[in-house]
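Engineer: Prediction below, plus the sequence it came from.
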Amino acid sequence: MEKEVMSSLKMAGNILCSASSFIRKCIFGVLRVGPIPNHIAFIMDGNRRYAKKQKLSHDGAAGGGGRYDAGFWALMVMLLYCQELGVKYITAYAFSIDNFKRKPEEVESLMASMLEKFHLLDILVKRLAVRVHFAGNLELLSNELRASAMELTEATAAYSKSVLTICIAYTSRDEILHAVRESCEQKRIDLEFDNDDDNEIKLMKVEKNMYMAVAPDPDIIIRTGGENRLSNFLLWQSSRSHLHSMWVLWPEIGVWNLVFAILNFQRNKTYHLEMKKKEKEL
C-alpha cells in the first residue's frame, strides 16, 4: 500500500513538473516576441533575512550554510531560465569588498561555502556549456579559493553558449581604480619604449582594463530584497541600464519575478534606445 501511495505521489509530481515546464515555455515564447535583454545582472540581496526567516544560523555554526545553499540554487535556476530565454550574459553580485567587514566567523563560513559551490558549479556549467568569469580583486581571497576560481575560469574558457560573471571581492570603485591604474601603467610603458607618442589615455583603454570587460553593459539590473540602490555595483556600466527592484528575497526568486522584470524592460525599451542614440551623437 505504501509503495502504491509513493508511486502515485511521484507520478503526480512528474505531471505537475511537466505542466509547469509547458506553461513556462509558452510564457517564454510570448516574451521572445519582444526584445530579449542580452545581459542581465543580479544584486542578490536578502540572504541574511532569508536565514532569519528560515531560522538558519548566521555564522559558521551547524546549519549555517543553508542560506548559501538556497542562494546558490536560486542563481542556478536563474541561469537556466536566462539561457532558455536567450539571454547570453548573466552577472551575479556575490560578495562585495565591504562584506569583509562582517564578523570573521560569518566571512569564513561564506568563503568555505563558496569553495564548495565552485566544485559543484564546475559540473553544472560544463553540462550547460557556460563560460564562467570572475570579476573583482581576487588577491583579497584565500589562495585556495583564488586557485579554484582560476581553474574554473580556465576549464570553461572555450564555452560560448552563455557567460556567467560572478562578482566576488568586488566594488565598482575598486574596479574603476584598478582600470585607471592599469591604463596609466600601460601608457607609461608605451612612452618609455617609444611605442606611443600620444600622452592621452583613451576611454577605450580604461574600459578594456575593467574587471567587467568580458561582457557588454547590462540591459537590466535586478535587485531583490526591496532595496532601491546599486550598492557600489556596476556604476560605470549602468548609465543606460534598466533598474528593477523586487521585494522577494534572493533565495525565493522565481520565474514570475524574472518574467515581470523583462516585461518591464520591454515596456521601457524605446526610452533606453533613445538614450543610447543621444549618447552616440555627443
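Structural biologist: Looks like it arrived, so ask away.

Engineer: When you work out contacts or count neighbours from here on, use the C-alpha atoms and nothing else.
Structural biologist: Will do.

Engineer: Which stretches in the chain count as helices?
Structural biologist: 2-31, 47-53, 66-85, 104-128, 143-155, 172-192, 203-208, 255-267, 269-281 (DSSP state H).

Engineer: any idea which of those helices is most buried?
Structural biologist: When the helices of the chain are scored by mean count of other C-alpha atoms under 10 Å, the highest mean neighbour count falls to helix 66-85 (a mean of 18).

Engineer: Which residues does that helix contact?
Structural biologist: 28, 32, 36, 44, 47-48, 50-51, 56-57, 88, 90, 92, 110, 113, 117, 162, 164, 250-255 (C-alpha atoms under 8 Å, 6 or more residues apart in numbering).

Engineer: One more to weigh against that first structure:
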Amino acid sequence: MINGIDMKRIPQHIAIIMDGNGRWAVEKGKERSFGHQAGVETVRRITSECVRLGVKYLTLYTFSTENWNRPATEVQALMGLVLSSLEDEIFMKNNVRFQVIGDLKRLPQEVQDKLQETMAHTAKNDAMTMVVALSYSSRWEITEACRQIALEVAGKVKNGEQVDIENLITEDVLSKHMNTSFMPDPDLLIRTGGELRISNYLLWQIAYSELYFCDTYWPDFSEEDLQRAILSFQKRQRRFGKTEQQVEENK
C-alpha cells in the first residue's frame, strides 16, 4: 500500500478509460489482440484491488461505438474476448455484481445472451458493482435519453394527457433516462496510455469528477498505479462551485 492513502476517503465510483492495449502489443512485436488479452488480466487485478479498497462502483470503457470502425478481425477478436472474460469467476470470488451499459442491440446475439446471463448470475453480489461500457458512447447515450423522453411525451399527447412543458426536460429527467441511472456519478476518472482526452465517455456524468491521466499502458497498470490515482484524488479539494471557505465550514 502506498503511504498516505486515507481509507476513509476512497472514491466510491471510479471510471477508467483502459487505453494502450494495442500500442503495448505493437511495441512488443505482437498482434493488437495480444494486448487486449493482456488487458483482461489487468481488469482482474484492478477489480480485486478496488474491492479490497472499498470502491463501490467500477466502470470500464471496454468498446466504444467508434470502435465498430476498427478492422473486422480486431472487432471479432474483441467480441470473443468479451465472451471468454465473462466466464471468469472473478465476479463470484470477489462478490462483484456485473452490469453493462451501451447500445447492446449492435452486439452479436451470443454476446448479448452471455451479458444477460452474467448479470442474472451476479445480481445478488454486493461488495462492488462492475459496469462495462460496451458499444457505448456518451453522445449516443444522451441522444437516446432525449429520444426516449420524446417518445414518452408523444405517447401522453396521443392519449390526451396533460404535458408539463416547463418541467419536460430537466437535469433530473435526463439523468433518470441515462444508462447510468442506477449508480452515482464517478468521483474519479482515470485514463491510461498517455492520451489527454475523454473520448466520448460519460460526458454527462463526469461534470464534477476528478480527472487523472497517466502514461502507463493499460496492460501494465498495477495496483500501485491505482493507489497513486486515488492518492492524487484525495489531495484535491472538491468544491462543486463553492468557495474554499464554504467547503471548510461544511466539513
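Structural biologist: Arrived safely, thanks for sending. Predicted model only: the values in this text are computed from it and were never measured.

Engineer: Nearest to Ser239 of structure 1, out of the helices of structure 1?
Structural biologist: Closest to Ser239 of structure 1 of the helices of structure 1, according to C-alpha to C-alpha: helix 269-281, at 9.4 Å.

Engineer: Save the helices of structure 1 as JSON lines, and put in distance to Glu227 of structure 1 too.
Structural biologist: JSON lines is the format used below for the helices of structure 1 (distance: least, C-alpha to C-alpha, whole Å):
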{"stretch": "helix 2-31", "distance to Glu227 of structure 1": "26"}
{"stretch": "helix 47-53", "distance to Glu227 of structure 1": "13"}
{"stretch": "helix 66-85", "distance to Glu227 of structure 1": "17"}
{"stretch": "helix 104-128", "distance to Glu227 of structure 1": "22"}
{"stretch": "helix 143-155", "distance to Glu227 of structure 1": "29"}
{"stretch": "helix 172-192", "distance to Glu227 of structure 1": "18"}
{"stretch": "helix 203-208", "distance to Glu227 of structure 1": "28"}
{"stretch": "helix 255-267", "distance to Glu227 of structure 1": "15"}
{"stretch": "helix 269-281", "distance to Glu227 of structure 1": "22"}
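
Engineer: Nearest to Ile221 of structure 1, out of those?
Structural biologist: That would be, of those and by C-alpha to C-alpha, helix 255-267, which comes in at 9.2 Å.

Engineer: how big is the offset of the closest one relative to structure 2?
Structural biologist: When structure 2 is overlaid, helix 255-267 of structure 1 sits 1.2 Å from its aligned residues on average, using mean C-alpha distance after the TM-score superposition for structure 1.

Engineer: Where does that helix end up in structure 2?
Structural biologist: Under TM-score structural alignment, helix 255-267 of structure 1 corresponds to residues 223-235 of structure 2.

Engineer: With stretch 155-175 of structure 1 instead?
Structural biologist: The aligned range for stretch 155-175 of structure 1 is 121-141, by TM-score structural alignment.

Engineer: so how far is that stretch from its chain's centroid?
Structural biologist: Here stretch 121-141 of structure 2 is found 7 Å from its chain centre; the criterion is C-alpha atoms, centre = their mean, to the nearest Å.

Engineer: just stretch 172-182 of structure 1 next, same as before
Structural biologist: On C-alpha atoms, centre = their mean, the centre of stretch 172-182 of structure 1 falls 20 Å from that of its chain.

Engineer: Next: stretch 165-182 of structure 2.
Structural biologist: Offset of stretch 165-182 of structure 2 from its chain centre (C-alpha atoms, centre = their mean): 19 Å.

Engineer: Could you find the closest non-adjacent residue to Thr122 of structure 2?
Structural biologist: Sequence neighbours aside, Arg97 is the residue nearest to Thr122 of structure 2 in space, at 4.9 Å (criterion: C-alpha to C-alpha, 6 or more residues apart in numbering).

Engineer: Translate that neighbour into the numbering of structure 1.
Structural biologist: Per TM-score structural alignment, Arg97 of structure 2 is aligned with Arg131.

Engineer: Surely that match and Ile166 touch.
Structural biologist: No. Applying C-alpha atoms under 8 Å, one finds Arg131 of structure 1 not in contact with Ile166, separated by 10.9 Å.

Engineer: show me what contacts the corresponding residue of structure 1 for Trp24 of structure 2?
Structural biologist: Residue pairing (TM-score structural alignment): Trp24 of structure 2 is matched to Tyr50 of structure 1. Counting by C-alpha under 8 Å, 6+ apart, Tyr50 of structure 1 makes contact with Arg67, Leu249, Pro251.

Engineer: overlap between those residues and structure 2?
Structural biologist: Contacts conserved in structure 2 for those, counting by both residues aligned by TM-score structural alignment, their matches' C-alpha atoms under 8 Å: Arg67, Leu249, Pro251.
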